[in-house]
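Undergrad: Just need the structure, nothing else, for what follows:
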Amino acid sequence: MIREANVQDADVLAILLEQLGYENTSSFLPARIQTLLEHPDASLAVYETEGRVVALLCLHVIPQIALLGPFLRISYFVVDETMRSVHIGATLEAYALDVARKKGCDRIEVHCHERRKDAHRFYARCGYVESPKYFVKNLHVRSEDA
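TA: Okay, the predicted model is just below:
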């Protein structure tokens, strides 16, 4: 079952994010979840099976200036490592596609780190094509500013 995440999911979402390599999110995750739930262009969904959250999908609709439709960005997408290869990812990707269509998006983008080879194969199976060159400039934010 797919449902909107809530602040009470913070502990399990921290575990899922840790599987992606994002450690130590517990102290700020409840506030981030609340911010995303209140943001009109964001969606934070979880996949639940037998009362247990086993996957996270974070989406953002981003308006464009040079093209007619906005695009949907998959910001975070993780299925618990013990639940992979049972079609949860495909179900969530279909959910993202549905959201994109309902929001009038002209494409879906996802950034997936080079080291995540299994995820690359998953996205290719879902019809995504590689669009190289992604540049990032890290801004060092003080913890009191976060």
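Undergrad: hey, let's count contacts and neighbours off CA atoms from now on
TA: Noted.
Undergrad: What helices and strands are in contact with the longest strand along the chain?
TA: Criterion DSSP state E: the longest strand present in the chain is strand 52-62. Here strand 52-62 touches helix 10-19, strand 42-49, strand 71-79, helix 88-102, going by 3 or more CA pairs under 8 Å, 6 or more residues apart in numbering; DSSP states H and E.
Undergrad: I'd like the structure of this one too, to check against the first:
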Amino acid sequence: MEFKTATIDHLPAIVRLLADDELGATRERFEEPLPLQYIEAFEKIMQQVGNSIIVALDNEEVIGCLQLTLIPGIARLGMTRAQIEGVRVVRSYRSKGVGEALFRYAMDVAKANGCGMIQLTTDKQRKEAHRFYERLGFVASHDGMKLLLSD
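TA: Now for the predicted structure:
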């Protein structure tokens, strides 16, 4: 297994992963060719310094992914924090250490870039994900809130 920053060639597999669960199926749209919105979003991510999608690969096949965003801040004495989103692992690879290895890699990237904290949000329905994050040392210290700005 290896980890690398995603390229546009990885994008179809990433979108397929995002759509392949009960919640993702209601908000993502995997089809070929990919909807233009995904391509445009990927290009914006790649252009933004400190924003990347990391993929876990097994023989060049995408078996996991997450988005890692480094966020400079003023609070906490100017601390830079990392935000992790869009975490997915291919079903047949779950419970085999892929998610943990992917997170450990992202944590190392965050540390190497001077981050003092990693934060994430997770849907309240994802109880297994909560246990996974807690096992990695994450603490549910805050309540997250969201406001959708469009339908």
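Undergrad: Packed most tightly, which of the helices and strands packed on strand 52-62 of the first structure would that be?
TA: Neighbour counts (mean count of other CA atoms under 10 Å) averaged over each of these peak at strand 71-79, with a mean of 21.
Undergrad: Would you mind giving the secondary structure of the residue nearest to Ala19 of the second structure when sequence neighbours are not counted?
TA: Nearest residue to Ala19 of the second structure, sequence neighbours excluded (CA to CA, 6 or more residues apart in numbering): Ala25, at 4.7 Å. For Ala25 of the second structure, the assignment made with DSSP: H, G, I helix; E, B strand; the rest coil gives helix.
Undergrad: Number of residues surrounding Ala25 of the second structure?
TA: 14 (other CA atoms under 10 Å).
Undergrad: how close does it sit to Ser92 of the second structure?
TA: Between Ala25 of the second structure and Ser92 of the second structure the distance is 18 Å, computed by CA to CA, to the nearest Å.
Undergrad: distance of Tyr105 of the second structure from Pro72 of the second structure?
TA: Tyr105 of the second structure is 20 Å from Pro72 of the second structure, by CA to CA.
Undergrad: swap in Leu147 of the second structure?
TA: Applying CA to CA to Leu147 of the second structure and Pro72 of the second structure gives a distance of 23 Å.
Undergrad: who's more crowded, these two?
TA: Counted by other CA under 10 Å, Leu147 of the second structure and Pro72 do not tie: Pro72 has more neighbours, with 14 against 5.
Undergrad: Burial check on the residue mapped onto Ala55 of the first structure from the second structure, number of neighbours?
TA: Alignment note: Ala55 of the first structure maps to Gly64 in the second structure; criterion TM-score structural alignment. Applying other CA under 10 Å, we find 26 other residues in the vicinity of Gly64 of the second structure.
Undergrad: Just give me the match in the second structure for Gly127 of the first structure.
TA: Counting by TM-score structural alignment, the partner of Gly127 of the first structure is Gly137.
Undergrad: now swap in Ile33 of the first structure and tell me
TA: The equivalent of Ile33 of the first structure in the second structure is Phe42 (alignment by TM-score structural alignment).
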